[in-house]
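Q: Okay, sequence plus prediction incoming.
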Amino acid sequence: MKVWAVANQKGGVGKTTSSIALAGLLADAGKRVVVVDLDPHGSMTSYFGHDPDSLEHSVFDLFQHQGAVPEGLPQQLLLPTSHERIALLPSSTALATLERQSPGQNGLGLVISKALAQLWQEFDHAIIDSPPLLGVLMVNALAASQHLVIPVQTEFLALKGLERMVNTINMINRSRRQALPFSIVPTLFDRRTQASIGALRVLRDTYPETLWPAFIPVDTRLRDASRHGLVPSRHDANSRGVIAYRALLKHLLGQVPASQVA
């Protein structure tokens, strides 16, 4: 299984859209994909037609066992999606209480890693949608991940959020055996605005080694896909956004070191 996390400490940069678009393209290619919603807002869960406010069981259940994950629990939590080869580990609003509970518990940083270990033979890929703040949930996403995707909106306020995210990765890497590789992905690019063009130029100048050289454009077809609960490639396979995500996926599949792929 290849495990990718999608994270940024700023909201509204296209994390959920990126997670679902990449999952959809992998599934279209015949891969079995599990998507993990670690955001208490539950955008990914809602996207696929499940209500995070009313779900009785969610990834929150995984964190209720003092850092252990009971055998078979991850499989029990899986929900269907609109794509037959994508399964969802859903979020619920109860996740918002996890930060208050976690100080008294040890070992919570590896819960998602342990859950995915139980699903290792059932899926080819796992994509984790992370919350936009540093805490136990993002730590879980980064600890489980083999490669990190950082979507960054091409506007100047988002560049400060990226700086914080890179600092967080450097901090996390001090406790990992292997440094976590990451790809910065410019999103919501609008070539009609100087703000987008200028922000993209700054990204290319500042992060030449880790920046994906292309970008995800603003595309209303991506929003339309979410309204229908379909992965973007099933809604419009030839939209500008899907074409860009297809190029990104090709890049990511070439970036993951073979030594990190089970």
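A: Ah, there it is. Residues are numbered from 1 along each chain as shown.

Q: From here on, just use CA atoms for contacts and neighbour counts.
A: Will do.

Q: Any buried residues in stretch 148-158, and which?
A: 148-156, 158 (16 or more other Cα atoms under 10 Å).

Q: What of stretch 113-131?
A: Within stretch 113-131, the residues that qualify as buried are 113-116, 118-120, 123-131, counting by 16+ other Cα under 10 Å.

Q: okay, now the one to match up with it:
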Amino acid sequence: MAKIVAFSTNKGGVLKTSLAINVAGSLATQGKKILIIDMDNQGNIATSFGQDPDQYETTIYDLLTDLTDKHLSDAIVTITPNLDIIAANDDLAYLEIDILTDAKKYPDCFNLLNRVIKRVSDDYDFIIIDTPPAMGLVAANVFNVADDVIIPLQPEQYAFRSLVKTVGAIEKFKATNKSLQIVDVVPTKVRNTNMHHAYIDAAKNYTKSMDIPFSSIMIRDTVKYGEMTARLGMPVTMIEHPSKILSPYKDVFDSLVKELGYLD
């Protein structure tokens, strides 16, 4: 069965998608079979691979709301031989309304994603889940099925508060999902300022008190991650022979995958 890895925090703009696609890309290029599931209605997983999320007739929304499972094969899009995606688009923004207003049809609303993943888990080594910056029904579905959660942390005031809130939300789901654990907190968009150093130190102290690993990898504050993905239509970790300019960015994400212990 696949290891299910989610990237989650309720703060937006902290490189969740960049982390997700680059970890997935690094694993795929090392021979692992990967499925990325986009659980964010912004649809950034598809666009990261040069795809238009609105072009797909079948997305994760259809799989979550149609209990017949007839659309599963239509939703899986092959990007490379080792990497598939299930896209999301604006339809997913209506999920909570559609589900919570029809309790008779969806009595087990926290396990909709679990039902989908059970049908594909044996086909992959890793299932990577990108999540929205919110702690609602979508996040509940993710926490009910994930094995590992990686939390990106932008070292600023509101992001630090989001870290505490995200950890608290995850802790509540450990009672129903015994395999759920936070495996890393990864500093992102880090600048060499006293304020950022102070928030990183505070976050390290907090995670230590909660017995949560804190990454030795720091993702620096640069626009190049987004620029490279948009220009190349793929994460930097999937470039076979990166240039001297791109190599340091690829190395950062490859090092993160090794730190997580996902490669032998």
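A: That came in fine, so what should we check first? Bear in mind the structure is a predicted one, so any value in this text is a computation, not a measurement.

Q: What does the superposition give as a TM-score?
A: After superposition, the two chains reach a TM-score of 0.87 (TM-score structural alignment, normalised by the length of the first structure), with 250 aligned residues with a Cα RMSD of 2.0 Å.

Q: And the buried residues of stretch 113-131 of the first structure, which is closest to Leu26 of the first structure?
A: Distance ranking of these against Leu26 of the first structure, using Cα to Cα, places His125 first at 8.1 Å.

Q: if I line the two up, what does that closest one land on in the second structure?
A: For His125 of the first structure, the aligned position in the second structure is Phe126, judged by TM-score structural alignment.

Q: just checking, its match touches Ile34?
A: Yes - counting by Cα atoms under 8 Å, Phe126 of the second structure does reach Ile34; the two are 5.1 Å apart.

Q: In a markdown table: the buried residues of stretch 148-158 of the first structure, plus distance to Arg201 of the first structure and secondary structure.
A: Shown next, in a markdown table, are those (distance: Cα to Cα, whole Å; DSSP: H, G, I helix; E, B strand; the rest coil):
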| residue | distance to Arg201 of the first structure | secondary structure |
| --- | --- | --- |
| Leu148 | 22 | strand |
| Val149 | 19 | strand |
| Ile150 | 17 | strand |
| Pro151 | 16 | strand |
| Val152 | 13 | strand |
| Gln153 | 13 | strand |
| Thr154 | 9 | coil |
| Glu155 | 11 | coil |
| Phe156 | 11 | helix |
| Ala158 | 14 | helix |
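
Q: got the residue ranges for the strands in the second structure?
A: Listed in chain order, the strands of the second structure (DSSP state E) span 3-7, 34-38, 76-80, 83-86, 126-130, 148-153, 181-187.

Q: Let me have these in JSON lines, adding distance to Ala20 of the second structure as columns.
A: Putting those into JSON lines (distance: least, Cα to Cα, whole Å) gives the following:
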{"stretch": "strand 3-7", "distance to Ala20 of the second structure": "6"}
{"stretch": "strand 34-38", "distance to Ala20 of the second structure": "8"}
{"stretch": "strand 76-80", "distance to Ala20 of the second structure": "15"}
{"stretch": "strand 83-86", "distance to Ala20 of the second structure": "12"}
{"stretch": "strand 126-130", "distance to Ala20 of the second structure": "6"}
{"stretch": "strand 148-153", "distance to Ala20 of the second structure": "9"}
{"stretch": "strand 181-187", "distance to Ala20 of the second structure": "12"}
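
Q: Figure out which of the ones you listed is closest to Leu232 of the second structure.
A: Nearest of the strands of the second structure to Leu232 of the second structure, taken as Cα to Cα: strand 76-80 at 13.6 Å.

Q: For Phe63 of the first structure, the count of nearby residues, please.
A: 23 (other Cα atoms under 10 Å).

Q: oh sorry, the question was meant for Pro40 of the first structure
A: Neighbours of Pro40 of the first structure (other Cα under 10 Å): 23.

Q: returning to what we had before: the match of His125 of the first structure: what's it in contact with?
A: 2-5, 32-35 (Cα atoms under 8 Å, 6 or more residues apart in numbering).
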